[in-house]
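> here is the input, now give the coordinates:
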Amino acid sequence: MAKLRVHNLATSLDGYAAGPGQTRQDPLGANGERLHDFFWKTRFGSGDDEGSVGLDNDVLEAAVDNIGASIMGRNMFGPVRGPWPDDSWTGWWGDEPPYRHDVFVLTHHPREPVAMKGGTTFHFVTDGIEAALALAFEAADGRDVRLNGGAATVRAYLRAGLVDEMHVPVVPLLLRGGERLLDDEVLAGYSLDRFAASAEAAHYWYVRTRP
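Take a look at the predicted model:
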């Protein structure tokens, strides 16, 4: 049965998945990009055969395995707020985003789909998290759906009990503000499935325990 999965949603030691003050220059807020430093040291993340292999590389590879569509919140898609002023903003990722499948963006403001090079099409869903999930499962055609973020979007799906599996790397960084990912409320109905650590990050995997 197809699953909704969260992968590589890195947090700081003090629990933040993004720093304060998102801007076009700082998509993850102040110092937030440092949450992903360990990604770029791996062979998969760097695209370089000289990159590291092992646990950190393995979790990046697992994040794309059997994924047929994905979901993200509007804040992850970009810094534009309120009604869309025009169609000029098409994401942080340039003309060819890395997803290469249908991506469903949660928003309160309708917009026509945006087809990008490489097979990514952004669809804008105004009917809520369950509607977006149903559309994503349909687009995935039997494969799993990845919930990309940001933190508020993941918390909403956790509270609704819709996430099947979640992987959270914790990196040795203090952000001292921003957007928190987890608390006791959102983890109700989930349990720690396994833990492993590299020199760069501590990796936690959670699974849903309630039906």
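> alpha carbons only for contacts and neighbour counts from here, please
Will do.
> other SSEs contacting whichever strand or helix holds Val154?
According to DSSP states H and E, Val154 maps onto helix 151-159. If contacts are counted by 3 or more Cα pairs under 8 Å, 6 or more residues apart in numbering; DSSP states H and E, helix 151-159 sits against strand 67-73, strand 179-180.
> just name the most buried of those.
The highest mean neighbour count among the helices and strands packed on helix 151-159, using mean count of other Cα atoms under 10 Å, belongs to strand 67-73: a mean of 25.
> what's the offset of that one from the middle of its chain?
Centre-to-centre, strand 67-73 and its host chain are 8 Å apart (Cα atoms, centre = their mean, to the nearest Å).
> to check against the first, give me the structure of this:
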Amino acid sequence: MSLVRVHNFSISLDGFGAGEPQSLETPFGHAGQRLHGWMMATRFWDPTTGGAGVDDVFAERHSIGIGAEIMGANKFGPPGWQDDADWRGWWGPNPPFHTPTYVLTHRPRPSLEMEGGTTFHFLDASPAEALAVATEAAGDLDVRLGGGATTIREFLTAGLVDHLHLVQVPIVLGRGTRLWDGLEALEDTYDVEAVSSPSGVVHLTLTRRAATSA
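Below is the predicted model:
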């Protein structure tokens, strides 16, 4: 059975996955790239100059066994991208997903077939509805939930996430899009592991516990 997995999702100490305001020039708002410096220093990100330590081991898991991806509208583009008929995502002609990729938006458009096996499909759907479509496309492989924070929070609230890998970066943003709101006592249904890295980040892995019969 396919799992729903989140990998390499960076948050600040105060739980924000992006700053504000987000725009074409500043995709992560006032956070800039400070949330992702750890990843940019890995071999996963740059095979030529990147390191092969703890951060790289976690980062590499992002691409293993994935048959489809789901992402929120704000990951696909800046605010207002729906008004630009030519917008094709941040990643150029060959996006890094290489699977069917489902973008959640209230304004669907025709699918976009890109190079490298990525096809963007645009859905106006609930988390459960989107997951049903992505799971069918993934076949025997897993579904990766790509973010942003609002989308991950909605799937967690619906009880649909099996594996959640967060990277806590030692910065305080103070404002932006926060992951944890409304997720009180999440630890009651997940086993939580923490691994500190020499880079200063902490890798948090939440694995949903198997349901037990009464």
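> about what we covered before: the helix holding Val154 of the first structure maps to which residues in the second structure?
Taken onto the second structure by TM-score structural alignment, helix 151-159 of the first structure occupies residues 149-157 there.
> that older thread, mean per-residue distance, the helix holding Val154 of the first structure to the second structure?
Compared with the second structure after the fit, helix 151-159 of the first structure shows a mean deviation of 0.3 Å (mean Cα distance after the TM-score superposition for the first structure).
> just the buried residues of that helix, please?
Residues of helix 151-159 of the first structure classed as buried: Ala151, Ala152, Thr153, Val154, Arg155, Tyr157, Leu158 (neighbour count, 16 or more other Cα atoms under 10 Å).
> residues in contact with it: which ones?
When contacts are defined by Cα atoms under 8 Å, 6 or more residues apart in numbering, helix 151-159 of the first structure is touched by residues 17-18, 72-73, 129, 147-148, 163, 179-182, 185-188.
> swap in stretch 51-63 of the second structure?
Contacts of stretch 51-63 of the second structure (Cα under 8 Å, 6+ apart): Val6, His7, Asn8, Trp38, Met39, Ala41, Thr42, Arg43, Phe44, Ser197, Ser199, His203.
> do the same with stretch 161-172 of the second structure
3-14, 34-35, 155, 200-208.
> what's the end-to-end length of it?
In stretch 161-172 of the second structure, first residue to last residue: 26 Å (Cα to Cα, to the nearest Å).
> do the same with stretch 85-92 of the first structure
OK, stretch 85-92 of the first structure end separation, Cα to Cα: 17 Å.
> list the contacts of the most centrally placed residue in the second structure.
By Cα atoms, centre = their mean, the second structure has its centre lying nearest to Gly146, at 2.5 Å. By Cα under 8 Å, 6+ apart, the contact list for Gly146 of the second structure reads Val6, His7, Phe9, Glu69, Ile70, Met71, Gly72, Lys75, Ile152.
> quick check, nearest of those to Leu173 of the second structure?
Phe9 (15.5 Å; Cα to Cα).
> need the counterpart of the closest one in the first structure.
By TM-score structural alignment, Phe9 of the second structure lines up with Leu9.
> Three-state assignment for Pro98 of the first structure, please.
Using DSSP: H, G, I helix; E, B strand; the rest coil, the three-state assignment for Pro98 of the first structure comes out as coil.
> against Met76 of the first structure, how distant is it?
Distance of Pro98 of the first structure to Met76 of the first structure, given as Cα to Cα: 14 Å.
> the two: who's more crowded?
Neighbour totals were compared for Pro98 of the first structure and Met76, and Met76 leads with 21 against 12 (other Cα atoms under 10 Å).
> any chance of a markdown table for the contacts of Gly146 of the second structure, columns distance to Ile171 of the second structure?
Shown next, in a markdown table, are these (distance: Cα to Cα, whole Å):
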| residue | distance to Ile171 of the second structure |
| --- | --- |
| Val6 | 21 |
| His7 | 20 |
| Phe9 | 15 |
| Glu69 | 28 |
| Ile70 | 27 |
| Met71 | 25 |
| Gly72 | 24 |
| Lys75 | 21 |
| Ile152 | 21 |
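> now flag whichever of those residues is closest to Leu104 of the second structure.
Gly72 (5.0 Å).
> now the closest one: closest residue in space that isn't a chain neighbour?
Distances taken as Cα to Cα, 6 or more residues apart in numbering place Leu104 nearest to Gly72 of the second structure, at 5.0 Å, with adjacent residues excluded.
> next: Phe195 of the first structure.
Going by Cα to Cα, 6+ apart, Phe195 of the first structure has Tyr204 as its nearest residue, at 4.8 Å.
> please enumerate the helices of the first structure.
Using DSSP state H, the helices of the first structure run over 37-40, 43-46, 55-62, 74-77, 129-140, 151-159.
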